[in-house]
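Show me how the following folds:
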Amino acid sequence: MSESSEIIVGRNSVMEALKSGRSINKIFIAKGERQGSVKEIIGFAKDNGLIVQEVEMKKLDELAKGMRHQSILAFAAPVEYVEVEDILAQAQEKGQAPFIVLLDELEDPHNLGAILRTADAAGVHGVLIPKRRSCPLSATVAKTSAGAVEYVPVARIGNVAHTLKDLKKQGLWVVGADMDGDKDYYEADLTGPMVVVVGSEGKGLGRLTKEHCDFLVRIPMRGKINSLNASVACSLLLYESLKQREMKAK
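Below is the predicted model of the structure:
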């Protein structure tokens, strides 16, 4: 497989990708396959917090498209993930208050791509996505982002609540977009070090995530539909925050 490809096939190729530190989204192994190097790969992947999923051999055959997969393949991210600390350090280097987006179980790659595009335009320092039940970086995300995936650092996180707790300890305010918000988003102070949290397309923010927000803001809805597309909702908040930051700097 070429280096730019989204799928890496075969035991040696997958193991080398893991050892090199390549950003891997997920590993598929054939059901019941736990022998030799596959067992070693599973151990290595789990030690590094990567998702390993058992699938039918037929599924691997379809994804490998005729290439010899040896019962295993991996999905690689089109760009490298970073650490949360890298994002905070980048803000510090620029002499700016950290401006971060956290996506709570967002699953649509088109929404993620659109959010990365807006994040780049609005001056966001980085985007955080959970490792589980969230859309990873993929070719579809990269394409929808119109190149923004190359410029906006993305970090994969474990537990959302723990991450928010850590960021709050470092002085960041956490604002969540939610229909039950305390005030309309343009009435809230969206300046200073901040994490903007946006929920999934269907369920919105999870209960625990809401509890770890400092405040919730709502987007007023005057029509028959009661919610906006996640990427549109995120765009409104990011640009309101950008406007407030620039007004404050004058």
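
contacts, neighbours, all on C-alpha from now
Noted.

just the helices in this protein please.
11-19, 36-47, 57-64, 84-93, 109-122, 139-144, 160-169, 207-211, 230-249 (DSSP state H).

Can you spell out which helices and strands pack onto the last one?
By that I understand helix 230-249. Using 3 or more C-alpha pairs under 8 Å, 6 or more residues apart in numbering; DSSP states H and E, the elements in contact with helix 230-249 are helix 109-122, strand 194-198.

compare with the first, here's sequence two:
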Amino acid sequence: MAKSSSKKGLRGRAGRMQGGRGSGRATHGQVRLWGRHAVEAALKNPLRQHRKLWATREGVASLDGELPEGFPIEYAEVADLGRLVARDAPHQGLVLECDPLPDVYLDEVLNGEADRPVVVLDQVTDPHNVGAILRSAAAFGAAAIVTQDRHAPPESGVVAKSASGALEIVPWVRVVNLARALEEMAEAGYWRIGLAGEADAKFAEALPAGPIALVLGAEGEGLRHNIAGHCDALARLPIGEAMESLNVSNAAAIALYAVATRSG
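Model prediction:
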């Protein structure tokens, strides 16, 4: 369990936001995470309440840091770990059971750093896509992602694995009413841009200076009419005619890059 003394303890990162209004339900019950990046990030997050780590000795050796003394760990074989997670899940010798993250509230995000975009997801339910969007949000400095509580995946091992550690970094706000959340963003001075393939304006043309809320809809259905109506502008990414659309996580990454590199 102990490793090289030159490594720092797995105690890491603080700063999740609590308090305020506009939060929906978070995940209830225990969460089981797997894979080195997801487990390591959770172990470094002081706001995670860890319950138990199942691991191979090789898995523990791969972690960047030392487990605290007395940390609840059970060593197991690879096949045994495979029975603790989804079928064929790439656990990499590490499975962590922990409590869900604390609720994050919208007003705390909106009162934060306005130069960082907020990503709003309208009924994006695929956990792989949400995880990939969290990863892009972390890479390009987004302040948070915002979803409706009833139409988004729960916090899970699949989301965490796809996010590659970003679940512990990017605040995830769950709201009861997404349209009302968009109204609150407008009141806070955010320009709300919805991505829509049928829009006339290209994304770069609709991108002003100032706070941005980037609004993306589910694959296939796109933005719901009411949510599109709560956007200040609709815009499309300039993709070639050979492809009708992009995966929502790819579209999010491109739009976040455009926001991060805009001039002015």
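
Now distance to residue 77 of the first structure too, for the helices of the first structure, in CSV please.
Output for the helices of the first structure, formatted as CSV (distance: least, C-alpha to C-alpha, whole Å):
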stretch, distance to residue 77 of the first structure
helix 11-19, 11
helix 36-47, 15
helix 57-64, 16
helix 84-93, 17
helix 109-122, 13
helix 139-144, 8
helix 160-169, 21
helix 207-211, 26
helix 230-249, 21
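
Of all the ones you listed, which one comes closest to residue 178 of the first structure?
Closest approach to residue 178 of the first structure among those (C-alpha to C-alpha): helix 207-211, 8.5 Å.

Quick one: average offset of that closest one versus the second structure, please.
On superposition with the second structure, the mean distance recorded for helix 207-211 of the first structure (mean C-alpha distance after the TM-score superposition for the first structure) is 0.4 Å.

what's the matching range in the second structure for that helix?
Alignment of helix 207-211 of the first structure against the second structure: residues 225-229, by TM-score structural alignment.

How far does that stretch sit from its chain's centre?
Centre-to-centre, stretch 225-229 of the second structure and its host chain are 23 Å apart (C-alpha atoms, centre = their mean, to the nearest Å).

Tell me the buried residues in that stretch?
In terms of neighbour count (16 or more other C-alpha atoms under 10 Å), stretch 225-229 of the second structure has its buried residues at 227-228.

that older thread, which among the helices of the first structure is found nearest to residue 133 of the first structure?
Here helix 160-169 is closest among the helices of the first structure (C-alpha to C-alpha), at 11.5 Å.

which residues in the second structure does the closest one match up with?
With TM-score structural alignment applied, helix 160-169 of the first structure matches the range 178-187 in the second structure.

Of the helices of the first structure, flag the one that's most buried.
Across those, averaging neighbours per residue (mean count of other C-alpha atoms under 10 Å) puts helix 109-122 on top, at a mean of 23.

for it, packing partners?
For helix 109-122 of the first structure, the elements it packs on are strand 126-130, helix 139-144, helix 230-249, judged by 3+ C-alpha pairs under 8 Å, 6+ apart.

Just tell me the aligned range of that helix in the second structure.
Aligned using TM-score structural alignment, helix 109-122 of the first structure spans residues 127-140 in the second structure.

how near is the alignment partner in the second structure of residue 90 of the first structure to residue 33 of the second structure?
Superposed on the second structure with TM-score structural alignment, residue 90 of the first structure falls opposite residue 112. To residue 33 of the second structure, residue 112 of the second structure is 29 Å away according to C-alpha to C-alpha, to the nearest Å.

go on, residue 165 of the second structure?
11 Å.

More neighbours: those two, which one.
Relative neighbour count places residue 33 above the other of residue 165 of the second structure and residue 33, with 27 against 23, counting by other C-alpha atoms under 10 Å.

Contacts only, for that one.
Counting by C-alpha atoms under 8 Å, 6 or more residues apart in numbering, residue 33 of the second structure touches 39, 95-98, 156-158, 160-161.

which strands and helices sit next to the longest strand anywhere in the first structure?
In the first structure, with assignment by DSSP state E, the single longest strand is strand 24-30. Where contact means 3+ C-alpha pairs under 8 Å, 6+ apart, strand 24-30 of the first structure is packed against strand 51-55, helix 57-64, strand 72-76.

if you set the cut-off to 7 Å instead, what comes out?
Applying 3 or more C-alpha pairs under 7 Å, 6 or more residues apart in numbering; DSSP states H and E, one finds that strand 24-30 of the first structure contacts strand 51-55, strand 72-76.

For residue 198 of the second structure, see how far away the most centrally placed residue in the second structure is.
By C-alpha atoms, centre = their mean, the second structure has its centre lying nearest to residue 134, at 3.0 Å. Per C-alpha to C-alpha, residue 134 of the second structure is found 25 Å from residue 198 of the second structure.

Noted, bye for now.
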